[in-house]
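S.K.: fold the following.
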Amino acid sequence: MVTRAAHIAASYFSHAAHHQISALGNGLINDTFLVTTAQESFVLQRINTQVFPDPAGMMENLIRLNQHLRQKSSSEVRLKIPQLIKTLNHHNYAVDPQKNVWRALEFIDNTVSKELISNLEEAKQLGFA
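M.R.: Predicted coordinates:
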């Protein structure tokens, strides 16, 4: 899967040919990778279309969620949703020769992705979204 991710990374950045790719997280549904280039890092994710059969709709929801959160003040929301990165052809996602759908997202350094809510404050932050 890393080889496919390496190939698809070039759909997002011309300089992604010189990169390092590593698995990221414990994805049970999607395959997620951290792509690191000399200029930046980003998250590359293969979307499981068995679980998400409408990737275009899913991406539109992500865009709307980001727009909604940007309208809230930073004192209300301490949750940051990674920004979508468009392909070099200005698409919201890429499709590889095997028909796998891939998206790229901003990598937010020094953060954690919660798999479980552990306290009331975390639940409140999710409620603001």
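S.K.: from here on, contacts and neighbour counts on C-alpha atoms
M.R.: OK.
S.K.: mind listing what Leu44 touches?
M.R.: 5, 9, 32-35, 102-105 (CA atoms under 8 Å, 6 or more residues apart in numbering).
S.K.: please give me the structure for this one as well, since I'd like to look at both together:
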Amino acid sequence: DRVVDAGFYFVNFLKNCDYKFTPLNKVLTYHYPCHLSRGMNQASLIEEFIKEKEEGFSELDEKERCCGFAGTYSIMHKHISNKLVQRKIENIIKSNSEVVITSCPGCIMQISGALNVMNNRNISVVHFISYLKNILGA
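M.R.: Predicted coordinates:
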């Protein structure tokens, strides 16, 4: 209960502040990292924050489904990991998103790596904290 994700902390902090947010004005979605959705139960609050700020939010099918990174799992079980990320990419493409936001560096590496392999460079994958920096103009 005493440990929270940085994004979760900032969302709660910003609720009580009068900051001006400048939306990205792009179609974007949020991928739930396993550690936030299963371990810490904090992913939905971050997604709701993004939905409030962005008109172009697109719901991601199977948003809670693992992208296949899972630390060394992606190395030890590459075949399964590749199937998981392929399904994630299919859902991202189906969402018509230009930007995928997530709160896990591992997920960013896995998803952006798969997008690069598929030569789909029109979709960027960013950390939620980077997204916050952009909409706050920091």
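S.K.: TM-score for this pair?
M.R.: Taking TM-score structural alignment, normalised by the length of the first structure as the basis, the two superposed chains have a TM-score of 0.26; 64 aligned residues with a CA RMSD of 5.2 Å.
S.K.: coming back round to it: among the contacts of Leu44 of the first structure, which are in helices?
M.R.: Judged by DSSP state H, the contacts of Leu44 of the first structure include 5, 9 as members of helices.
S.K.: closest one of the contacts of Leu44 of the first structure to Gln45 of the first structure?
M.R.: Thr32 (4.4 Å; CA to CA).
S.K.: report how many residues lie close to that closest one.
M.R.: Summarising burial for Thr32 of the first structure: neighbours were counted as other CA atoms under 10 Å, giving 24.
S.K.: also Phe33 of the first structure?
M.R.: Phe33 of the first structure, neighbours per other CA under 10 Å, totals 23.
S.K.: separation between Ala56 of the first structure and Gln67 of the first structure?
M.R.: If you measure Ala56 of the first structure against Gln67 of the first structure using CA to CA, to the nearest Å, the figure is 17 Å.
S.K.: cool, Gln20 of the first structure as well?
M.R.: Where Gln67 of the first structure is concerned, Gln20 of the first structure sits at a distance of 31 Å (CA to CA).
S.K.: mind listing what's buried along stretch 78-90 of the second structure?
M.R.: Of the residues in stretch 78-90 of the second structure, 81-82, 84-89 count as buried by neighbour count, 16 or more other CA atoms under 10 Å.
S.K.: keep only those of those residues that are in helices.
M.R.: Using DSSP H, the buried residues of stretch 78-90 of the second structure in helices are 81-82, 84-89.
S.K.: JSON lines for those, including distance to Ala6 of the second structure?
M.R.: JSON lines is the format used below for those (distance: CA to CA, whole Å):
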{"residue": "Ser81", "distance to Ala6 of the second structure": "27"}
{"residue": "Asn82", "distance to Ala6 of the second structure": "28"}
{"residue": "Leu84", "distance to Ala6 of the second structure": "26"}
{"residue": "Val85", "distance to Ala6 of the second structure": "25"}
{"residue": "Gln86", "distance to Ala6 of the second structure": "28"}
{"residue": "Arg87", "distance to Ala6 of the second structure": "28"}
{"residue": "Lys88", "distance to Ala6 of the second structure": "24"}
{"residue": "Ile89", "distance to Ala6 of the second structure": "26"}
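S.K.: just those now: which is nearest Val99 of the second structure?
M.R.: Nearest to Val99 of the second structure among these, with distances taken as CA to CA, is Ile89, at 12.2 Å.
S.K.: got the contact list for the closest one?
M.R.: When contacts are taken as CA under 8 Å, 6+ apart, Ile89 of the second structure is in contact with 111, 114-115.
S.K.: can I have the buried ones of those as a ChimeraX selection?
M.R.: Restricted to buried positions by 16+ other CA under 10 Å, the ChimeraX selection for the contacts of Ile89 of the second structure reads:
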select :111,114,115
